[in-house]
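Trainee: model this:
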Amino acid sequence: MAEDIKVIVFKLAKEEYGIEVDKVQTIERMLPITRVPKTFDFVKGVINLRGVVIPVIDLRGRFNLPENEYNDQTRIIIVDVDTTQVGFIVDSANDVVDLDRGRIEKPPEVVGGVKARYLDGVAKLDEERLLIMLNLAEVLNRSEVSQLENIED
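Mentor: Presented below is the predicted three-dimensional model:
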């Protein structure tokens, strides 16, 4: 019997994505971002969250999706990638669902413009709703995580 997991649902370019709740530290409204030179294009900079400096990446930029203006729905999802806290900028995040892990299927090569290597799979929530599950270990590779760790110092 497959286990149920709790998943944070967020939107990016009209698609719904999911991250397991236990990998998420917090979800924040948009905060002032300090730009950092000589970083990857998708790295927007750093935020100061309650005294902790956290690198922030725009998932639209990471996945080569069209840019979008930030608005009052924009959120920063703070996650742990390896041992580094990273903020992911998303269009909105406002749902938590229980998901049977057995319902997560292998993703096709590209889903919603995002390459399969970044994904854990795709789950059908109901007849009209697909949830694209992110693989956090692949969203940032080791050298990218290492560079982000250096930003914090």
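Trainee: okay, CA-based contacts and neighbour counts for the rest of this
Mentor: Noted.
Trainee: name the element the closest residue to residue 41 other than its chain neighbours belongs to?
Mentor: Once flanking residues are discounted, residue 41 sits nearest to residue 61: 7.4 Å by Cα to Cα, 6 or more residues apart in numbering. Assigning secondary structure by DSSP states H and E places residue 61 in helix 59-62.
Trainee: any idea how far residue 53 lies from residue 84?
Mentor: Residue 53 is 11 Å from residue 84, where distance means Cα to Cα, to the nearest Å.
Trainee: Need the residues touching each of these two.
Mentor: In the contact map built from Cα atoms under 8 Å, 6 or more residues apart in numbering, no residue is linked to both residue 53 and residue 84.
Trainee: circling back to that earlier point, which neighbouring elements make contact with the helix holding residue 61?
Mentor: For helix 59-62, the packing partners by 3 or more Cα pairs under 8 Å, 6 or more residues apart in numbering; DSSP states H and E come out as strand 84-90.
Trainee: Just give me the longest helix of the protein.
Mentor: Assignment by DSSP state H gives helix 142-152 as the longest helix of the chain.
Trainee: hmm, back to that, now do the helix holding residue 61: everything it contacts.
Mentor: The set of residues that contact helix 59-62 without belonging to it, under Cα under 8 Å, 6+ apart, is 12-13, 41-42, 66-67, 88-90, 139.
Trainee: Following up with a second sequence; could you model it the same way so I can compare the two?
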Amino acid sequence: MDSNQKLVHSEEVKDEIMLVEFKLGKEFFGIPVTNVNEILMPSPVISIPRSHAYMEGITDIRGEVLPVIHLATFLSITEEIQQEQDRFIVTEFNDKRVIFHVSGVEQIISVKQIEQPTELNNRIQYVTGIVRNKDRMILMLDFEGILNEMNR
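Mentor: This is a model prediction of the structure:
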């Protein structure tokens, strides 16, 4: 087997999982609906001096100041310069709210089967599963792992 190939095994999900499908560059990703509070048009962001490149800054959402993470930058994904489709996904993980800036939100999908990667390299270390939806693959990300990495 080529070292670039990934081994996957498919797993039936007990209950259907609802995912918000979104884009980063040309790639498709998913986040569980249960972790999404809302999806917004991008609003003005105040930069934080001396922060990581992926830390876009902070913004005010109805009186609550939230951090804005540019997810493509964190994952080293090249984006097309097409900002009219950009969205803020307001999420909540472990009682912490954070905004992920993405290239666009596609749809909400129902998932019954997830393929589990069994061999990962550093480039996809935050991928927890792969969902096939029609003609494309959607990568499920480990958002808690991403947030833990940011807090180191």
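Trainee: Trace residue 108 of structure 2 over to structure 1, please.
Mentor: Aligning on TM-score structural alignment places residue 108 of structure 2 opposite residue 96 in structure 1.
Trainee: Next, count neighbours for that match.
Mentor: Counted by other Cα atoms under 10 Å, the residues lying close to residue 96 of structure 1 total 15.
Trainee: Pull the number of nearby residues for residue 87 of structure 2.
Mentor: A total of 21 residues lie near residue 87 of structure 2 under the criterion other Cα under 10 Å.
Trainee: The one 4 residues further on now?
Mentor: The burial metric for residue 91 of structure 2, expressed as a neighbour count using other Cα under 10 Å, is 21.
Trainee: Distance check, it against residue 68 of structure 2.
Mentor: Plainly put, residue 91 of structure 2 is 11 Å away from residue 68 of structure 2 if you go by Cα to Cα.
Trainee: thought residue 78 of structure 2 was touching residue 23?
Mentor: No: with contact defined as Cα atoms under 8 Å, residue 78 of structure 2 does not reach residue 23; the gap is 11.4 Å.
Trainee: Of these two, give the one with the bigger neighbour count.
Mentor: Looking at residue 78 of structure 2 and residue 23 with other Cα under 10 Å, you find the greater number of neighbours at residue 23, namely 20 against 12.
Trainee: how about the aligned partner of the more buried one in structure 1, secondary structure?
Mentor: Residue 23 of structure 2 maps onto residue 11 of structure 1 when the alignment is built from TM-score structural alignment. Secondary structure assignment for residue 11 of structure 1 (DSSP: H, G, I helix; E, B strand; the rest coil): strand.
Trainee: which position in structure 2 aligns with residue 125 of structure 1?
Mentor: With the correspondence set by TM-score structural alignment, residue 125 of structure 1 lines up against residue 133 in structure 2.
Trainee: helices or strands up against the helix or strand hosting residue 31 of structure 2?
Mentor: Element membership of residue 31 of structure 2 [criterion: DSSP H and E] is strand 27-32. Packing partners of strand 27-32 of structure 2 (3+ Cα pairs under 8 Å, 6+ apart): strand 8-24, strand 136-141.
Trainee: Look at residue 142 of structure 1 and say how many residues are nearby.
Mentor: By the measure other Cα under 10 Å, the count of residues near residue 142 of structure 1 is 12.
Trainee: now do residue 55 of structure 1
Mentor: Residues within reach of residue 55 of structure 1, counting by other Cα under 10 Å, total 28.
Trainee: And it, how close does it get to residue 71 of structure 1?
Mentor: When Cα to Cα is applied, the distance between residue 55 of structure 1 and residue 71 of structure 1 equals 20 Å.
Trainee: counterpart of residue 49 of structure 2 in structure 1?
Mentor: Looks like residue 49 of structure 2 aligns to residue 37 there (TM-score structural alignment).
Trainee: Residue nearest the middle of structure 1, spatially speaking?
Mentor: Nearest residue to the geometric centre of structure 1 (Cα atoms, centre = their mean): residue 88, 4.8 Å.
Trainee: dump the residue contacts of that one.
Mentor: Listed by Cα under 8 Å, 6+ apart, the contact partners of residue 88 of structure 1 are 56-59, 76-79.
Trainee: Just the ones of those in helices?
Mentor: With DSSP H as the criterion, helices contain residue 59 from among the contacts of residue 88 of structure 1.
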